[in-house]
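Enquirer: Got a predicted model here, sequence first, then my questions.
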Amino acid sequence: MTCDGCARHVEDALRQVPGVEAVQVPGWQSGQAVLSADPDVDESALVQAVAQAGYRAVPAPSEPSAPVQKGEADFDLIVIGTGGGGMAAAIRAAELGFRAAIIEGGTIGGTCVNIGCVPSKTLIRAAAVYHQAGHHRFAGLRTRAEGVDWPALIRQKDELVASLRQGKYVDVLASYSDNVTLIRGWASLKPGNRVVLDDGRVFSAAKIVIATGARPAVLPLPGIDQVDVLTSTTAMSLDKQPQSLIVLGGRAVALELGQAFARLGTQVTILQRSERIIPSYEPEIADTLTEALQAEGIAVHTGVSLQAIRVENGQKVVTAEIGGQTRQFRAEQVLMAVGRTPNTDRLGLEEVGVAVDERGFIQVNDRQQTTNPDIYAVGDVTTRPKLVYVAAAAGGIAATNALTGQSQSLDLAVLPEVIFTDPQVARVGITEAEARARGYNVRTTILPLEYVPRALAARDTRGLVKLVADAGSNRLLGAQVLAAEAGEVIQTAAMAVRFGLQFGFTIDDLTGMLFPYLTQVEGLKLAAQTFEKDVAQLSCCAG
């Protein structure tokens, strides 16, 4: 599944199966459908219904695994991969008193610290500082952006990455050395819970956790074999800054890196297949962000059908169809930011009965268990959301369930997310369209940032807050924020959604709380107040 429409199609298909009483896909990102049905409903009928709808389904294991008896194998738990999910699994095993091995064939630390969150966010912040030096909004201040020393910028980024990799991964593993053994090599799986390394070593395990992550996907465009395109990994390690850049994609990675390069002086063009950038977000958020990016000189094209790519006269040329017309886009570099491909090539999943979806991501149940009950999987290699904090939470749950026989589940009902553009985009809960599709009596409100005192004082009113509520219960169902530091706002909204689910916390409860004046999060209260009041008629701090 790749969108809300996919989730609805799967739900509709399963509801048609005789004996199915209720179906819910808890967000298409989960890769799961949860249903209640009569005991005599055949699993094959469910799988066939999903297949007829154009998707692929695998029944999840119905029973938790038995507790591990220590010492019956070389290791009680073998974890493959040292990213956030793998580290969390190994550490949890050690905390529970079990012996674990963690296997790594590449650089310790996985995606986030090495080639993902950490390097991208420090470059994004650097680009923001440079941009503000030349484009601040305050009178009487004369500042200039006087040039970029690209090698120095990349060197400082690399120093931060190396420091965090050592401090948060290498040294942490060493502190658990009594229970966790680091083994270097590329692993594959064999029947009987055996793990074989590329140098021929073989280890046995009572349970296994796969945490091998994913890598940037590359579209198979005609001509791609002859063109050296950038990915999010290589773009942040260039020897020199490109003068021009075409970005293929219009979601988080594409927009974050595209804006960062543009702010550092690269001419950037974004080509997005969907009719809007970040298409799974509220349209008002996407449209306003598009305007902000365009205001900075970034060319944003949507509804793009990519046709081919080639090199001509030293430039990379992308051929695309937009609105029925064929166009040519030229740049020094092309960044491919179109999603992820799971790192499962070496693992031998089919041989050990681990099922994957149509894109190759490992399917897991809510206990992180694969279709092989002795093998668990966490992080970007699975069908779950590709977020490091989801991976880390899943790693601890997977190790606990695998080793102790518990049935802890990863709860993604309230999942805050942030896109680190400027302004930032943050969301939690469901959108207006999702709420209506689920049958809620929907109320919505939109508050432009020009009504938020913090934004006025900072002279940056780009953005808005959109809230989605259920009219019947007056609960907050979802929130999306487009604002400077929106990521610092969204957790309050996440708590409001969570407490609404658990304790009946309402919009009235939210508006009744005290929020510090001249903070961005005050915009959340002001937005909630607009369900009943005209905020233009409120005095400062007045409820």
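Expert: Great, that's in hand. Numbers count the residues shown, from 1 in each chain.

Enquirer: CA only for contacts and neighbour counts going forward, please
Expert: Noted.

Enquirer: which residues in the stretch 201-350 of the chain form strands?
Expert: For the stretch 201-350 of the chain, applying DSSP state E, counting those that start in this stretch gives strands covering 202-210, 214-216, 244-248, 267-271, 299-301, 304-312, 315-322, 325-331, 333-336, 340-342.

Enquirer: Show me what counts as buried in the first one.
Expert: This means strand 202-210. The neighbour-count check on strand 202-210 (16 or more other C-alpha atoms under 10 Å) flags 203-210 as buried.

Enquirer: Quick one: those as JSON lines, columns for distance to Val20 too.
Expert: What follows is the buried residues of strand 202-210, written out as JSON lines (distance: C-alpha to C-alpha, whole Å):
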{"residue": "Phe203", "distance to Val20": "43"}
{"residue": "Ser204", "distance to Val20": "41"}
{"residue": "Ala205", "distance to Val20": "38"}
{"residue": "Ala206", "distance to Val20": "36"}
{"residue": "Lys207", "distance to Val20": "33"}
{"residue": "Ile208", "distance to Val20": "33"}
{"residue": "Val209", "distance to Val20": "32"}
{"residue": "Ile210", "distance to Val20": "32"}
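
Enquirer: Export the strands of the stretch 201-350 of the chain as JSON lines, with columns for distance to Tyr130.
Expert: Listed next are these as JSON lines, based on distance: least, C-alpha to C-alpha, whole Å:
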{"stretch": "strand 202-210", "distance to Tyr130": "41"}
{"stretch": "strand 214-216", "distance to Tyr130": "28"}
{"stretch": "strand 244-248", "distance to Tyr130": "18"}
{"stretch": "strand 267-271", "distance to Tyr130": "15"}
{"stretch": "strand 299-301", "distance to Tyr130": "20"}
{"stretch": "strand 304-312", "distance to Tyr130": "31"}
{"stretch": "strand 315-322", "distance to Tyr130": "27"}
{"stretch": "strand 325-331", "distance to Tyr130": "23"}
{"stretch": "strand 333-336", "distance to Tyr130": "22"}
{"stretch": "strand 340-342", "distance to Tyr130": "30"}
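
Enquirer: Included below, for side-by-side comparison, is a second structure:
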Amino acid sequence: MKHITADVVIIGSGTAGLAAYRTARAHHKKVVMIEGGRYGTTCARVGCMPSKLLIAAADSAHRVAEAPAFGVHPGEFRIDGRQVMSRVKAERDRFVGLVLASIDSIPAQDKVAGHARFVDQHTLMVDEHTRITATSLVIATGSRPTFPDAWRELGTLLQVSDDVFEWDRLPRSVAVFGPGVIGLELGQALHRLGVKVWMFGVGGQLAGLTDPVVMACAGKGFAGEFFLDADARVGRMERVADGVDIDFLDAEGVSERIRVDLVIAATGRLPNVERLGLERLGMALDDKGVPLADAYTLQTSLPHIFVAGDASNQLPLLHEANAQGRIAGDNAGRFPDIRAGLRHSRLAVVFTDPQIAMVGAGYRELERRYGGGGFFAIGQASFEDQGRSRVVLRNRGMLRLYAEQGSGLFLGAEMSAPEAEHLAHLLAWAHQSRMTVAQMLEMPFYHPVIEEGVRTALRDLNAGLHRGPAMVDRCMECGVGD
């Protein structure tokens, strides 16, 4: 058996793990990184990059299908599913290759392959071949898709979101369970690529939204494209010779049965911590066995152990994983001199059409924080009649902004809007800069651009703060077609 003594051990080589490794190494410490699976980040292999490749193909198909509305009539319209998936996989592999090249640059003596488990608070066993003792450790083991155990009876006809990016061709029909971020992105993309899609959810939630007005607007839009029931009553789900039969009650309570080629489970992800033996350490865990950690230092209840990325179960987003990895790695490298790291304003984007985005504090969080007592104001703008959105035939969606009464401090936003990825970045910068609504309204807005919808919502919000006049319909000063 091999024995290694290190200053810092990083468990996991994904986005958070790589960031933690490089940051800890900057302290000139001996750092060892352990990986129990394939190298390559979740984002590159099965997450943000391959999903955006599929969405890009779907967007291209949708633009062709919508062209006649502009008086442009393309010729023969055909979607080659094999070609679509071939490009998705080829480009995915290129992104993975870039990550692998980065990992290859790490010295071989700093990498250990195998599954790690804690022997005690400072000792890890990797499979049965290596025992590692460390002064400080970072848990960055990532996450995996999860679904109800009963669904395993569907065998190979049950797929998780990760499996989609290994397809050689597109199926004829799918049932997607889980209208969250991943489910909505995949479901709409597959629909626009010619796949018959049924989407089922539980509890009425949609893509992480909490504002009921934005959620209703988004739900209506998606339901106009493909079958969507965000609070479905699904009964029997059974594998048959040529697919999966699913029984459910429709909106009127009438029983229906559909047959699909595949079922896609997009019902959430689970942090990969159950094999680490954390129960031996006396570490504070949540009810799912995930380590509790300080949001600014990423330090667990054991001062020398830190957790970052999807394993922390905070915000499972690449930029968050990278930021958490840097904070955790820095603190592990400088231990016991712990520092609070910069945590950015919340910024989350769903690449549907219209896109969905959340910035800063959401509606539900503000309701809890202020008790629903009118201590925060709401401003909104619809994109149905917004000038630039109508020009490009993307006039769907709703933007809602929140600000604190009295101070006028901008608190956050939820939206389903065209180009929401860009609107959200502007708003996230304003939020992190702790700008007031008045200060935001002093910023320049060009005409005609979709960003003018932000100005409309800000003016509506300013009126709600009693710091400006009420909005006047079709007022030129308010920006006709804003």
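Expert: On my side now, so go ahead. As the structure is a computational prediction, the values presented were derived from the model and not from experiment.

Enquirer: For Tyr517 of the first structure, find the nearest of the strands of the stretch 201-350 of the first structure.
Expert: Across the strands of the stretch 201-350 of the first structure, Tyr517 of the first structure has its closest neighbour in strand 299-301 (35.8 Å, C-alpha to C-alpha).

Enquirer: once aligned to the second structure, how far is that closest one on average?
Expert: Mean deviation of strand 299-301 of the first structure relative to the second structure after superposition (mean C-alpha distance after the TM-score superposition for the first structure): 0.8 Å.

Enquirer: what's the following helix or strand after the longest helix belonging to the second structure?
Expert: Scanning the second structure for the longest helix, with DSSP state H as the assignment, gives helix 81-104. For helix 81-104 of the second structure, the following helix or strand on the C-terminal side (DSSP states H and E) is strand 111-113.

Enquirer: which residues of the first structure does that next one align to?
Expert: Aligned by TM-score structural alignment, strand 111-113 of the second structure corresponds to residues 182-184 of the first structure.

Enquirer: how much does that stretch stray from the second structure?
Expert: Mean for stretch 182-184 of the first structure is 2.1 Å (mean C-alpha distance after the TM-score superposition for the first structure).

Enquirer: quick one: that stretch to chain centroid distance?
Expert: In this view, stretch 182-184 of the first structure has its centroid 28 Å away from the chain centroid, taken as C-alpha atoms, centre = their mean, to the nearest Å.

Enquirer: returning to what we had before: mind checking which of the strands of the stretch 201-350 of the first structure is nearest Asp534 of the first structure?
Expert: Once the strands of the stretch 201-350 of the first structure are compared by C-alpha to C-alpha, strand 299-301 is nearest, at 34.3 Å.

Enquirer: Need the residues that contact the closest one.
Expert: When contacts are defined by C-alpha atoms under 8 Å, 6 or more residues apart in numbering, strand 299-301 of the first structure is touched by residues 268-272, 290, 293-294.

Enquirer: of these, buried ones?
Expert: 268-272, 290, 293.

Enquirer: Which of the residues you listed sits closest to Gly81 of the first structure?
Expert: Nearest to Gly81 of the first structure among these, with distances taken as C-alpha to C-alpha, is Gln272, at 32.2 Å.

Enquirer: Spit out the contact partners of the closest one.
Expert: Counting by C-alpha under 8 Å, 6+ apart, Gln272 of the first structure has contacts 248-250, 300-304.

Enquirer: at 6 Å instead, please
Expert: 249-250, 302, 304 (C-alpha atoms under 6 Å, 6 or more residues apart in numbering).

Enquirer: Please report how far Ser51 of the second structure lies from Phe351 of the second structure.
Expert: Computed as C-alpha to C-alpha, to the nearest Å, the Ser51 of the second structure to Phe351 of the second structure distance reads 9 Å.

Enquirer: ok, now Met443 of the second structure?
Expert: Taken as C-alpha to C-alpha, the span from Met443 of the second structure to Phe351 of the second structure is 27 Å.

Enquirer: And those two? Which one has more around it.
Expert: Ranked by neighbour count (other C-alpha atoms under 10 Å), Met443 of the second structure and Phe351 place Phe351 first, with 24 against 8.

Enquirer: And the more buried one, how close does it get to Ala207 of the second structure?
Expert: For Phe351 of the second structure relative to Ala207 of the second structure (C-alpha to C-alpha), the value is 10 Å.

Enquirer: so what sits against both of these two?
Expert: In contact with both Phe351 of the second structure and Ala207: no residue, using C-alpha under 6 Å, 6+ apart.

Enquirer: just checking, what residue in the first structure corresponds to Arg388 of the second structure?
Expert: So Arg388 of the second structure corresponds to Arg454, using TM-score structural alignment.
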